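Peer 1: take this sequence and fold it.
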Amino acid sequence: MDFCSVLPEELVLSYILPYLSIVDLAECKLVSTRWLEMVRRYYKSLKELDLTPWDFMVTEDYLVNIIMHGQLLRIIRLSKCWRASTATAVFLVANTCSRLQVLHISHCGSLTDQAVEDVARKCKELKEVDMSSCYKITDAAMCSLADHAKNLEELYVSSVYGVTDFGVSQLSFKGLSLKTLDVSYCFRVSDKGLVGILKRPQETNLLKSLRIKGCAKITDPFIQQLWQAGVEVNNMF
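Peer 2: The predicted structure follows:
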């Protein structure tokens, strides 16, 4: 008798599958119908998915196969998983993972404004988004987050050259209470885009950390005003 076929299912789910790589999990699905169902059940139990260690290996099909069972996922990390982070995959994330709170999808050139809007509209508990170095992203994505992601606390858009003063200004104008904002190397962002932070009432201005390295249009006098308002400004690294 095959030893694998008699292992208790709960043992497999709790003490075997969580320690396997994505390659091993894919192979487990091929062992038998029983193992295929156990892997699927394992996917359904996941609250956090981090595929960044296998960024160069993860494909759209592999990611979709996990996400379609990931109704409980709250944290998804896909930074540099550019082969997997397609419009189809992100659309599925938006429509399946309604309880999503953290999405890291930086360095994924296929990420679009529409994909960000899908996530912002459907994932009402979203608190943290990192889409740094996603070159297709523009102010449209910023507006979508400002309009729909009302619980957003941390936003990272470093080196997203399509982000301008208008997109950044919407974060304050639409009432978003961010605690951390990274616009490093967004060279089209200036004092004008961030002035809304200073105009908000003290009790509603929750921003504590602002990263602006490489933003040459943000002036020293304005940085001084931010410091005086209690915002920690990082323009060095």
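Peer 1: from here on, contacts and neighbour counts on C-alpha atoms
Peer 2: Fine.
Peer 1: please report how far the residue positioned nearest the centre of the chain lies from Gly109.
Peer 2: Nearest residue to the geometric centre of the chain (CA atoms, centre = their mean): Leu103, 2.1 Å. Distance, Leu103 to Gly109, using CA to CA, to the nearest Å: 15 Å.
Peer 1: which parts of the longest helix anywhere in the chain are buried?
Peer 2: Ranked by residue count and defined by DSSP state H, the top helix of the chain is helix 33-45. By 16 or more other CA atoms under 10 Å, the buried positions in helix 33-45 come out as 35-36, 38-40, 42-44.
Peer 1: with stretch 215-234 instead?
Peer 2: 215-216, 218, 222-223, 226, 231-233.
Peer 1: what are the boundaries of the helices in this structure?
Peer 2: Under DSSP H, the chain gives helices at 9-15, 22-28, 33-45, 60-67, 87-96, 113-122, 139-148, 165-173, 191-199, 220-228.
Peer 1: distance to Ser79 for the ones you listed - can I get that in CSV?
Peer 2: Below are those laid out as CSV (distance: least, CA to CA, whole Å):
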stretch, distance to Ser79
helix 9-15, 26
helix 22-28, 16
helix 33-45, 20
helix 60-67, 13
helix 87-96, 13
helix 113-122, 15
helix 139-148, 18
helix 165-173, 22
helix 191-199, 27
helix 220-228, 30
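Peer 1: sequence B follows; please return its structure for comparison with A:
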Amino acid sequence: MAKKHGKRLKSLEVFGCHALTAPCMTYMARECPNLQILNMGRLPKITDTCLAQMMSNLKSLRSLNVTGLTVIRDRVLHHIVRQCPKLERLTISSCPLLTDVSLIEISTYLQTIQYLDVSGCKKVTDTGVQALAMSCHQLQYLDLSSTETGHRGVCLLASYCKNLECVKLSFCKEISQDAVKKLCKSCIKLKLLHLYGCRTMYDLKAIKDTNKNVKVHHDLSVHSSHQA
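Peer 2: Sure, this is the predicted structure:
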């Protein structure tokens, strides 16, 4: 009976369940091959071997959240995107070992991805963003907060990712106001823009005037101190 119900399971939320072990999650993946949504962030006992075994059984996944899994590195991400080609939503935030190589993998194997969160992946730069911009044209949501994304990366997104609706660039130190204005002007579907901690933004009004439909979230205290 348990196996029968397992095959029917479509969604599983175990975020932050610290007691869950690698063998437990491997067994779950084997018994729930039709799972489409899996949120397994902040599970400290998960290993890279466990993840590889899980993804080999979860080929129907459409949404995956592995926030804060320190075992996630480029070679693990490579296995995920190869084994789960139906992924439309991927959250890999706060995975400090990931680099631009992972974004290149995503741009190669998940070209129809719509939602991507790489916030806090401090080794991600414009090189990885360029790969996304050139290949992932269905992106609607992109969180690059606290990465090394800069002026060039934002300009490339503006040129090629016309379906973007939400972009988060908070605490990206190298972005420029001109690049952000280009993003707002070119991406006419854009509705939400996060610019917290972006000290290079000196004229919010100019950004907002570029696209009246964009709601800009910004740390105004940072803006004021910059003006002072």
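Peer 1: returning to that earlier point: the residue nearest to the centre of structure 1 -> structure 2?
Peer 2: Counting by TM-score structural alignment, Leu103 of structure 1 lines up with Leu64 in structure 2.
Peer 1: that match and Arg89 touch, don't they?
Peer 2: Yes - judged on CA atoms under 8 Å, Leu64 of structure 2 makes contact with Arg89 at a distance of 6.3 Å.
Peer 1: can you tell me how far the nearest residue to Ser98 of structure 1 once chain neighbours are set aside is from Asn65 of structure 1?
Peer 2: Distance criterion CA to CA, 6 or more residues apart in numbering; nearest residue to Ser98 of structure 1, sequence neighbours excluded, is Cys123 at 4.7 Å. As judged by CA to CA, Cys123 of structure 1 and Asn65 of structure 1 stand 20 Å apart.
Peer 1: which of the two has more neighbours?
Peer 2: Neighbour count, other CA atoms under 10 Å: between Cys123 of structure 1 and Asn65, Cys123 has more, with 24 against 13.
Peer 1: contacts only, for whatever residue of structure 1 lines up with Gly120 of structure 2.
Peer 2: By TM-score structural alignment, Gly120 of structure 2 lines up with Ser159 in structure 1. By CA atoms under 8 Å, 6 or more residues apart in numbering, Ser159 of structure 1 lies in contact with 132-135, 183-186.
Peer 1: using CSV, lay out those residues together with neighbour count.
Peer 2: Putting the contacts of Ser159 of structure 1 into CSV (neighbours: other CA atoms under 10 Å) gives the following:
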residue, neighbour count
Ser132, 26
Ser133, 22
Cys134, 24
Tyr135, 19
Val183, 25
Ser184, 25
Tyr185, 20
Cys186, 25
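Peer 1: so can I have a markdown table of the residues you listed showing distance to Ala26 of structure 1?
Peer 2: Listed next are those as a markdown table, based on distance: CA to CA, whole Å:
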| residue | distance to Ala26 of structure 1 |
| --- | --- |
| Ser132 | 30 |
| Ser133 | 30 |
| Cys134 | 29 |
| Tyr135 | 31 |
| Val183 | 38 |
| Ser184 | 38 |
| Tyr185 | 39 |
| Cys186 | 39 |
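Peer 1: quick one: which of these is nearest Asp165 of structure 1?
Peer 2: Cys186 (9.5 Å; CA to CA).
Peer 1: that closest one and Asp50 of structure 1: what is the separation?
Peer 2: Cys186 of structure 1 is 27 Å from Asp50 of structure 1, where distance means CA to CA.
Peer 1: run a quick neighbour tally on the aligned residue in structure 2 for Ala146 of structure 1.
Peer 2: Using TM-score structural alignment as the criterion, Ala146 of structure 1 maps onto Ser107 of structure 2. Residue neighbour count, defined by other CA under 10 Å, stands at 23 for Ser107 of structure 2.
Peer 1: show me what contacts Ser107 of structure 2?
Peer 2: Contacts of Ser107 of structure 2 by CA under 8 Å, 6+ apart are 131-132, 134-136.
Peer 1: what's the most distant pair in those?
Peer 2: It's Ala131 and Cys136 that sit farthest apart of these, by CA to CA, at 8.1 Å.
Peer 1: tell me the counterpart of Gln170 of structure 1 in structure 2.
Peer 2: That one, Gln170 of structure 1, aligns with Ala131 by TM-score structural alignment.
Peer 1: contacts only, for the closest residue to its match other than its chain neighbours.
Peer 2: Distance criterion CA to CA, 6+ apart; nearest residue to Ala131 of structure 2, sequence neighbours excluded, is Ile104 at 5.5 Å. Ile104 of structure 2 makes contact with 128, 131-132, according to CA under 8 Å, 6+ apart.
Peer 1: mind doing that once more with 10 Å?
Peer 2: Contact partners of Ile104 of structure 2, counting by CA atoms under 10 Å, 6 or more residues apart in numbering, are 74, 78, 110, 127-132, 135.
Peer 1: tell me how far it lies from Leu20 of structure 2.
Peer 2: Distance from Ile104 of structure 2 to Leu20 of structure 2, by CA to CA: 31 Å.
Peer 1: picking that back up, could I get the buried residues of helix 33-45 of structure 1 as a markdown table with distance to Ala94 of structure 1?
Peer 2: A markdown table is the format used below for these (distance: CA to CA, whole Å):
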| residue | distance to Ala94 of structure 1 |
| --- | --- |
| Trp35 | 28 |
| Leu36 | 25 |
| Met38 | 25 |
| Val39 | 22 |
| Arg40 | 20 |
| Tyr42 | 20 |
| Tyr43 | 17 |
| Lys44 | 16 |
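Peer 1: between the contacts of Ile104 of structure 2, which is nearest Ile207 of structure 2?
Peer 2: Nearest member of the contacts of Ile104 of structure 2 to Ile207 of structure 2, counting by CA to CA, is Val129, at 21.6 Å.
Peer 1: state the distance from the corresponding residue of structure 1 for Ser159 of structure 2 to Ser184 of structure 1.
Peer 2: Alignment note (TM-score structural alignment): Ser159 of structure 2 maps to Lys199 of structure 1. Counting by CA to CA, the separation of Lys199 of structure 1 from Ser184 of structure 1 is 22 Å.
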